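Student: my questions concern the predicted model and sequence given below.
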Amino acid sequence: MTFAATSNAGDHRALIISLFLAFVFATLAVTVWASRQTKDATDFYAGGRSFSGFQNGLAISGDYMSAASFLGIAGLIALSGYDGFLYSIGFLVAWLVALLLVAEPLRNSGRFTMADVLAFRMRQRPVRTAAGISTIVVSIVYLIAQMVGAASLVVLLLDVSGDGAKRWVIALVGALMILYVTVGGMKGTTWVQIIKAVLLILGTLLVTILVLFKFDWNISSMLGSAADASGQGQKFLEPGLKYGKDATTQLDFISLGIALVLGTAGLPHILVRFYTVPTARAARTSVLWAIGIIGGFYLMTIALGFGAAALVGSDEIKKSSASGNTAAPLLAEEVGGGAGSTGGAILLAVISAVAFATILAVVAGLTLASSSSFAHDLYANVIRKGKATEKEEVAAARLSAVAIGGVAIVLSMFADKLNTAALVALAFAVAASANLPTILYSLFWKRFNTTGALCSIYGGLVVSVGLVVFSPVGSGRPTSLVPGSDFHWFPLENPGIISIPAGFLLGWLGTMLSRDRASEQKYAELEVRSLTGVGAH
């Protein structure tokens, strides 16, 4: 793929690269500083439970507002209009499920990972193994989305072309994320996420103001111009452009909506954030702050997406990235003064640096969640049977971060043509299929047992990942993971409509058909923990 040079004037290249590198080095400095504060496993996994509700709310926002939010959704709105904005609505509404059902009881019941809660009243080794595998799979799918976004962004920024350049960028992002996690742990990752959240909101707000200024603060005028520039006319502003062509695309939209709304409450890198605060009240406070910050951001994606459609145009966006991942940076350059101008170059560099920071913060959080699960659940409790020291656990987490990062790097090199928001939606579907049913059943169903947990996790994983492999995402299209082949038979791009009910059904079926009898005493103790937090930490 060749990237257009319209967005990078050669005489401003040094300025762009300097601003970009300055931010990377600043965040690395924060990570090194945080590493000196990390003294034990609680510091590495949970940041010493030292963050306030407001700080954790910012960090959750930084973790959640990923490349899919900033790059992917802006691109989807710019290319698909109203249907692209549906992603913003789904990502935001999902937080209500996390707040009402998961945040407080999960924080009260576990120490470091989701498996602490799931394994409490069940057989430790099989449940921790299943939870660890699920965490790693979901994290890797999510990591792929972030690295694809990073590749599109940096290739645009440096004005290079070709798949080889993208792969070098993906490898660089992977190396940086591994460094953040292995050096800084949860403290370093959290502070990077806080800084990134503040910069992302400020950067998005600046672009939003400049876009609205271009249209004399008239949102209707902006939407009208976007519709005219899209070539679709009024259809661009109405439902159905992407998901209303036939019954299959309509079902795909329902599947997407279910995955987005339910997926957040099962995402490992979001769940571990609830362990970084000292009290359940702080956990609730952090989610409320996150909802407010994230809600404001997603409202501004209207200006990012429709502004890009109106001012940059879908043809220019597609020249740069067929899936629309570079719409936001191109818009920043346009409202800053246009290609070749100093203002355009500065704003392009600033927004690109913020977007890159977004990616680094999220990939660090994902890598930390998956490596923590490997070290704490698989290594310490399954392989070493609870006999590993804290020092050995942390060492295992750092080594696993390298391994998981390596796998994500390799897989990302085959997914560079997919939209980042669509990739994240797949991660949401897998999380909602495997993790969410098991979490809810463990917390709220007295009869739920080990067999049910294993059926729910493994069944949800196999169904969701299997359907993705045999969907148009896997093959059959130029933008598929395997573009030269066609072995897909599942027609939907998102498997949520099938895999999420399957996860719940398999968990119920496994419990009802099993001869295992869950301990009522253990359930009563878990119920007390989930409500009060007594005995969990």
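Tutor: That came in fine, so what should we check first? Residues are numbered from 1 along each chain as shown.
Student: could you use CA atoms for every contact and neighbour count after this?
Tutor: Will do.
Student: need the contact partners of stretch 139-146.
Tutor: Counting by Cα atoms under 8 Å, 6 or more residues apart in numbering, the neighbours of stretch 139-146 from elsewhere in the structure are 66-68, 268-269, 359, 362-363, 366-367, 369-370, 404, 407-409, 411-412, 415, 419-421, 423-424, 426-427.
Student: residue 99: what's its closest spatial neighbour, skipping adjacent residues?
Tutor: In space, residue 99 comes closest to residue 287 once its chain neighbours are excluded; the distance is 6.3 Å by Cα to Cα, 6 or more residues apart in numbering.
Student: tell me who's in contact with that neighbour.
Tutor: Counting by Cα under 8 Å, 6+ apart, residue 287 has contacts 57, 60, 95, 99, 103.
Student: name the element the last one belongs to?
Tutor: Here residue 103 sits within helix 103-109, counting by DSSP states H and E.
Student: pull the residues that contact that helix.
Tutor: The list of residues contacting helix 103-109 from outside it, by Cα under 8 Å, 6+ apart, reads 114, 116-117, 271, 274-275, 280-281, 283-284, 287, 443, 526, 529-534, 536.
Student: next up, a structure to set beside the first:
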Amino acid sequence: MSAVVRTATEQIGDPLVNIAIFGAFVLVTLVIVFRASRNNRTAADYYAAGRSFTGPQNGTAIAGDYLSAASFLGICGAIAINGYDGFLYSIGFLVAWLVALLLVAELLRNTGRFTMADVLSFRLRQRPVRMAAALSTLAVVFFYLLAQMAGAGGLVALLLGIDDRAAQGVVIAVVGALMILYVLVGGMKGTTWVQIIKAVLLIAGAGVMTLWVLSKYGFNLSDLLQGAIDQAGEGGEALVEPGKQYGASAMSQLNFVSLALALVLGTAGLPHVLMRFYTVPSAKEARRSVVWAIWLIGIFYLFTLVLGYGAGALVGPETITSAPGGVNSAAPLLAYELGGTILLGIISAVAFATILAVVAGLTITAAASFAHDIYANWLKRGEVKPDGEVRVARITVVAIGILAIVGGIFANGQNVAFLVALAFAVAASANLPTILYSLFWKRFNTSGALWSMYGGLISCIVLIAISPVVSGKVDPTTGASLSMIRDTSIDFHLIPLENPGIISIPLAFLLGIVGTLLSKEQPHPEKFAEMEVRSLTGAGAEKAVAH
């Protein structure tokens, strides 16, 4: 069976059908973006969509922002190849939302205006804290953008039948140009509607495929798992047992703990997710939006379990790994196996829409951080008109878009999982400790914030740079490089740990304590008391938002 399917995957589907369906999606969403943009008059309109979205609408948009191409394509492939260990990604991403709901969602909404730095600067010195927060935000967004843009290039190989790297670079540029247009014109309101539409399409498409796969096995999950085991051949039982990917050695188990720590804690520090809490009119709606997001994301990740094992059973691990897109091709190959060219076209369009929506959300976050934190509050010391700030944000969108296109072209074909893991690790290291200390620790001061943010950011990036993910990781069977640097003769890794979370996250928490205690800066208990009341009750939050 695998040989037959492999032959089909060389000419999988009809590229014209894929482009036509994707083009239809782009046209519809562009119309919506242009309509939404007519009310963009103030900074609150551009950054926070005028705070006009309900909890369910914002929750759906959060799901659209969070369920990236890595969630759909990457996790399905991970489950198809590694079974139980692949599904641990889904569990980690979902559990992360409980941390976001319990610790940050409502509190951030009550104490901030547009960005994470608004919360931190409430009781700390504005200029140094805003600069540190903006730099960490831009670092997270940049690496996340690289992953999405590089993912676009990887998808092209399978979905449009383009193997040439230069042609894939052109597609990356087209995705980037569309993303710039969405954000430039629509702001947060247009971006939010794109994310809502994309979330509905993605969850509906995954749901249809899930029911289709289960129908082939009489809606019996045990039969589906047995099918995946049989298709995998010798050693197939490992697919339903823990340890296939992360149980080979003590170091692989440590890598998993480190990765899980970054994923679970990183979500509560992701700037593009945190920014979504400001698009609702009240703290209650912020709380409702996270609950909606948890339900939608949880249902989707249950779908990935069936889709992953379904791809393993109906397509086969060997076929998936030999396809042009590698493990990321599992979901499209399953769609082609189930519904032929049309279903593949729909799923491929949804995959492209996923990338488009996520990069749009990331871009407006980076633009808001630069224009609001660095330009308006650091350079201009708050003395800038809202329309001037929005104008700088739009210029920033173009600059970031061009940077993402260039970076994506260079990163095309490289380890996309590394880029996503780095974004989560940076968010968990640089952002989360400072947010939590600022919200809950009365003694915390500016020195502690700077130590924590810069220490977490620098240590995380340095540890990644000297890890096997960048150089020195070789496939023991083929001898091919599995690192970002493809030349196996270049090896400068100093530590065997592939994800820095288990070191950089505790270090950032510790640096926050050390920096605070060593500083002679006097705490401001009255500001902390005001912040505590506002964060827990919402009292005064609406007044602050109006200014």
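Tutor: Right, received. Where do you want to start? These numbers were taken from a predicted model, which means no experiment stands behind them.
Student: just give the TM-score of the two.
Tutor: For these two chains in superposition, a TM-score of 0.95 is obtained (TM-score structural alignment, normalised by the length of structure 1); 527 aligned residues with a Cα RMSD of 1.6 Å.
Student: roughly how far does residue 159 of structure 2 sit from residue 449 of structure 2?
Tutor: Between residue 159 of structure 2 and residue 449 of structure 2 the computed distance is 45 Å (Cα to Cα, to the nearest Å).
Student: of those two, which one has the most company?
Tutor: Neighbours per residue (other Cα atoms under 10 Å) separate residue 159 of structure 2 from residue 449, with residue 449 holding more: 32 against 28.
Student: what sits against the counterpart of that one in structure 1?
Tutor: Structural alignment (TM-score structural alignment) places residue 449 of structure 2 against residue 453 in structure 1. Under the criterion of Cα under 8 Å, 6+ apart, the contact list for residue 453 of structure 1 reads 118, 127, 438, 507, 510, 511.
Student: kindly provide the distance from residue 453 of structure 1 to residue 522 of structure 1.
Tutor: Shown here: residue 453 of structure 1 relative to residue 522 of structure 1, a distance of 15 Å by Cα to Cα.
Student: on that earlier part again, residues in structure 2 aligned with the helix or strand where the residue nearest to residue 99 of structure 1 lies?
Tutor: Taking DSSP H and E as the definition, one finds residue 287 of structure 1 inside helix 280-311. With TM-score structural alignment applied, helix 280-311 of structure 1 matches the range 283-314 in structure 2.
Student: residue range for the longest helix seen in structure 2 in structure 1?
Tutor: In structure 2, with assignment by DSSP state H, the single longest helix is helix 165-215. The counterpart of helix 165-215 of structure 2 in structure 1, counting by TM-score structural alignment, spans residues 163-213.
Student: okay, now the alignment partner in structure 1 of residue 36 of structure 2: neighbour count?
Tutor: With TM-score structural alignment as the criterion, residue 36 of structure 2 lines up with residue 34 in structure 1. The number of residues packed around residue 34 of structure 1, counting by other Cα under 10 Å, is 22.
Student: one more: the one 5 residues further on?
Tutor: Each residue near residue 39 of structure 1 was counted by other Cα under 10 Å, and the total is 12.
Student: residue 537 of structure 1 contacts residue 112, correct?
Tutor: No. Judged on Cα atoms under 8 Å, residue 537 of structure 1 makes no contact with residue 112 at a distance of 9.1 Å.
Student: so those two - more neighbours on which side?
Tutor: Counted by other Cα under 10 Å, residue 537 of structure 1 and residue 112 do not tie: residue 112 has more neighbours, with 26 against 13.
Student: now do the contacts for the more buried one.
Tutor: By Cα under 8 Å, 6+ apart, the residues touching residue 112 of structure 1 are 42, 45, 46, 272, 275, 372, 376.
Student: tell me which two of those sit farthest apart.
Tutor: Distances among the contacts of residue 112 of structure 1 were taken as Cα to Cα; the most separated pair is 275 and 376, at 14.0 Å.
Student: more neighbours: which of those two?
Tutor: residue 275 (32 against 28).
Student: counterpart of residue 468 of structure 1 in structure 2?
Tutor: Residue 468 of structure 1 maps onto residue 464 in structure 2, with residues paired by TM-score structural alignment.
Student: likewise for residue 138 of structure 1?
Tutor: Following TM-score structural alignment, the counterpart assigned to residue 138 of structure 1 within structure 2 is residue 140.
Student: ok, residue 395 of structure 1 next?
Tutor: Using TM-score structural alignment as the criterion, residue 395 of structure 1 maps onto residue 391 of structure 2.
Student: and the helices in the stretch 251-400 of structure 1?
Tutor: Taking DSSP state H, counting those that start in this stretch to define them, one finds helices in the stretch 251-400 of structure 1 at 268-271, 280-311, 314-320, 327-336, 342-373, 390-412.
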